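*Asks:* sequence below, structure please.
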Amino acid sequence: MRFIVGYTSTPTGRDALALGIRLARAARAQLDLVLVVNLPEREAGDGPADDEYSRKLRATAQQWLDDAARSIPAGVEFATHLVDAESFAEGLLDAARDLGARFLVIGAAHGGLLGRIAAGSVAGALLHSAEVPVVLAPAGWATRPSAVDEPISRISCAIGARVGAAHLLDEALGVARRVGAPLRLVSLVGLDQEDGTARPDALEAGRRHAETLLQAATEQLPSDIEVSTDVAVAGGVEAAVAAIDWDPAEVVLLGSSRLASPRRLFLGSTAAQMLRELPVPVVVVPSAAR
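*Replies:* The predicted structure follows:
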């Protein structure tokens, strides 16, 4: 299994690297640090000065990768890659395909709230086109105590009853098995309305849905992995997220919109609202094959 970290020598890149190290350790996976270089296109008449600029740019980028590699703890298998592409998102998508990556890890956009995830242009592009799950690190993740070596305390899976829910549950089961962490299934049935609000009977519907999920997960996971449920019911997505207890050391899985193309990401409105409110790392999972 391979995890790609979209790296830049910035706080955003360091957040992604810290989370990538932690996840690679937990999943016993290889870490691939990818730094995308946007070299200027050569035109007729370009001279030695242009070649020198490109060489210096690549040398600087390689130095950033080398510096980042020195911060990776012993025992974590890794490789570094310089990728030429017209955009950061395009380079990461190409690298994910070329390397056969299982997950793609990036940081939050610069300028967002500390401890929250602001999806900038790169995240926006990946969250609407990636073919592998995209993991987002909250702003400031690298500055947390034990950001790299803290065990994953829990895998939470926010799941409704719409098309694609079964695929998301399968993904959550696989992650929980791989990292050996407890699994919590958060029922979003009460928020499956077009306006994101809960009906008066949503609590009961959410509870029934949670019990169904609990039974399905318990049957498929080893007995030593604890499974629990929670029900998200409130007057809107933000309020529902705020009403649920989130452990700083957990990871949350969200699914793609039902409008997503097969095996691709497309962030829906409910997931987008949750993403802005969640104070923990988030994994957004592509849709299933049809």
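*Asks:* for the rest of this, base every contact and every neighbour count on C-alpha atoms.
*Replies:* Noted.
*Asks:* buried residues, stretch 151-161. List them.
*Replies:* Buried residues in stretch 151-161, counted by 16 or more other Cα atoms under 10 Å: Pro151, Ile152, Ser153, Arg154, Ile155, Ser156, Cys157, Ala158, Ile159, Gly160.
*Asks:* just stretch 85-100 next, same as before
*Replies:* Buried, per 16+ other Cα under 10 Å, within stretch 85-100: Phe88, Ala89, Glu90, Gly91, Leu92, Leu93, Ala95, Ala96.
*Asks:* one more, for comparison:
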Amino acid sequence: MTGAVVVGYTATDAGADAAALGARLARSLGAVLHLVIVLPSEGTRSAAVPPERAYEDHIRRQAKEWLEDAVVRLPQELTRTGHVRFGESFAEGLIAAGEEFDARVIVVGTAGGSIFGRHRLGSVASELLHSSTIPVALAPAGTADEDDHVLPRVTVAVGNRAGADNLLDEAAAIATESRVGLRLVSLVPFDVPPGLDTGAIRLVGDAHAHDVLAVAKGLLPEELKAEVEEAPGDSVEDAVANLTWLPGEVVLVGSSRLAQPRRLFLGSTAAKMLHELPVPMIVVPRTRAEAGVR
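*Replies:* Below you'll find the model as predicted:
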């Protein structure tokens, strides 16, 4: 894998979760791991923040100490470093760091107060999901408390416009580099015309899902082991809850069709998935095509 894994780090439980997921991805993909703390640039400091140089130096020293402590706790076999960067926002600083280090993914934790094993988007994650040009990985609460994993499998959620787009390319690349299988999951049955009775919805949805998955699988490299699965349930949340998830796996989803090219925007289906998803989600910017879950 070319590039690196950049983690938006804070000395909090969410920061520890992000670092743990970053380490899992870096270990599986053979990538360099960069932990980044973003401090406010001079133009964005509040009037309540003392302007003295001594105070600024103290904040920088504290950030460096947090990073040094976090880096030491990461698996020793990883190539990992810590960095203090400055930006008008934490998300802006992370995107700049991602571009600086040629990152394949930016990793952030969930918001405070999240249920263990679940996602709750905070302000940084929300801003990233509206502006990043780099895939964003969301670490659910409690990731740092899990056993040390490598990726056992990569799942990609396929919508109703499967195509040779960046989502399938990225999922295939991660699975191949990690030497694991790829699972294609269809949520198409939840995007059928209204007004059909339950039996018709299931019949139409299943048939369409089968076609979409067959097309998507046909676009993957022949040497990649890929399985297909239709998510059972009467809603997106129900389907996600009914799927079997392996400890340590990740699921990739595409950016919304509302997103600008090469930008992220979390769509409604992916947002519903987050409510029940017990594993990390990676959101991939769309390019010329608009396939994937929105």
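*Asks:* out of the buried residues of stretch 151-161 of the first structure, which sit inside helices?
*Replies:* For these, not one is inside helices, with DSSP state H as the criterion.
*Asks:* could I get those residues as TSV with distance to Ala260 of the first structure?
*Replies:* Shown next, in TSV, are these (distance: Cα to Cα, whole Å):
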residue	distance to Ala260 of the first structure
Pro151	32
Ile152	29
Ser153	30
Arg154	27
Ile155	24
Ser156	22
Cys157	19
Ala158	17
Ile159	16
Gly160	16
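*Asks:* quick one: the strands in the stretch 1-150 of the first structure?
*Replies:* Remark: strands assigned in the stretch 1-150 of the first structure by DSSP state E, counting those that start in this stretch are 2-6, 30-37, 78-84, 103-107, 134-137.
*Asks:* could I get those as CSV with mean neighbour count?
*Replies:* Below are the strands of the stretch 1-150 of the first structure laid out as CSV (neighbours: other Cα atoms under 10 Å):
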stretch, mean neighbour count
strand 2-6, 27
strand 30-37, 24
strand 78-84, 16
strand 103-107, 28
strand 134-137, 27
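*Asks:* do you know which of those lies nearest Gly174 of the first structure?
*Replies:* strand 103-107 (12.9 Å; Cα to Cα).
*Asks:* looking at the first structure, name the residue matched to Leu25 of the second structure.
*Replies:* Taking TM-score structural alignment, the alignment pairs Leu25 of the second structure with Leu23 from the first structure.
*Asks:* what about Pro279 of the first structure, which SS state?
*Replies:* With DSSP: H, G, I helix; E, B strand; the rest coil as the basis, Pro279 of the first structure sits in coil.
*Asks:* nearest to Gly120 of the first structure, out of the buried residues of stretch 151-161 of the first structure: which one, please.
*Replies:* Using Cα to Cα, these come closest to Gly120 of the first structure at Ala158, 22.5 Å.
*Asks:* wait, doesn't that closest one sit right on Val252?
*Replies:* Yes: if you go by Cα atoms under 8 Å, Ala158 of the first structure and Val252 touch, sitting 7.2 Å apart.
*Asks:* out of the buried residues of stretch 151-161 of the first structure, which sit inside strands?
*Replies:* Of the positions in these, Ile155, Ser156, Cys157, Ala158, Ile159 sit in strands, assigned by DSSP state E.
*Asks:* which two in those residues are spaced the farthest apart?
*Replies:* The two members of these with the most space between them (Cα to Cα) are Ile155 and Ile159, at 12.5 Å.
*Asks:* ok, now which ones touch Leu220 of the second structure?
*Replies:* Contact analysis of Leu220 of the second structure by Cα atoms under 8 Å, 6 or more residues apart in numbering lists Leu168, Asp169, Ala172.
*Asks:* just the closest of the buried residues of stretch 85-100 of the first structure to Arg28 of the first structure, please.
*Replies:* Taking Cα to Cα as the measure, Arg28 of the first structure lies nearest Ala96 of these, at 18.2 Å.
*Asks:* and stretch 231-246 of the second structure, end to end?
*Replies:* The first and last residues of stretch 231-246 of the second structure sit 15 Å apart, counting by Cα to Cα, to the nearest Å.
*Asks:* still on that earlier bit, number of nearby residues for the match of Leu25 of the second structure?
*Replies:* 25 (other Cα atoms under 10 Å).
*Asks:* can you pull out the helices in the stretch 1-150 of the first structure?
*Replies:* 11-27, 48-70, 88-99, 121-126 (DSSP state H, counting those that start in this stretch).
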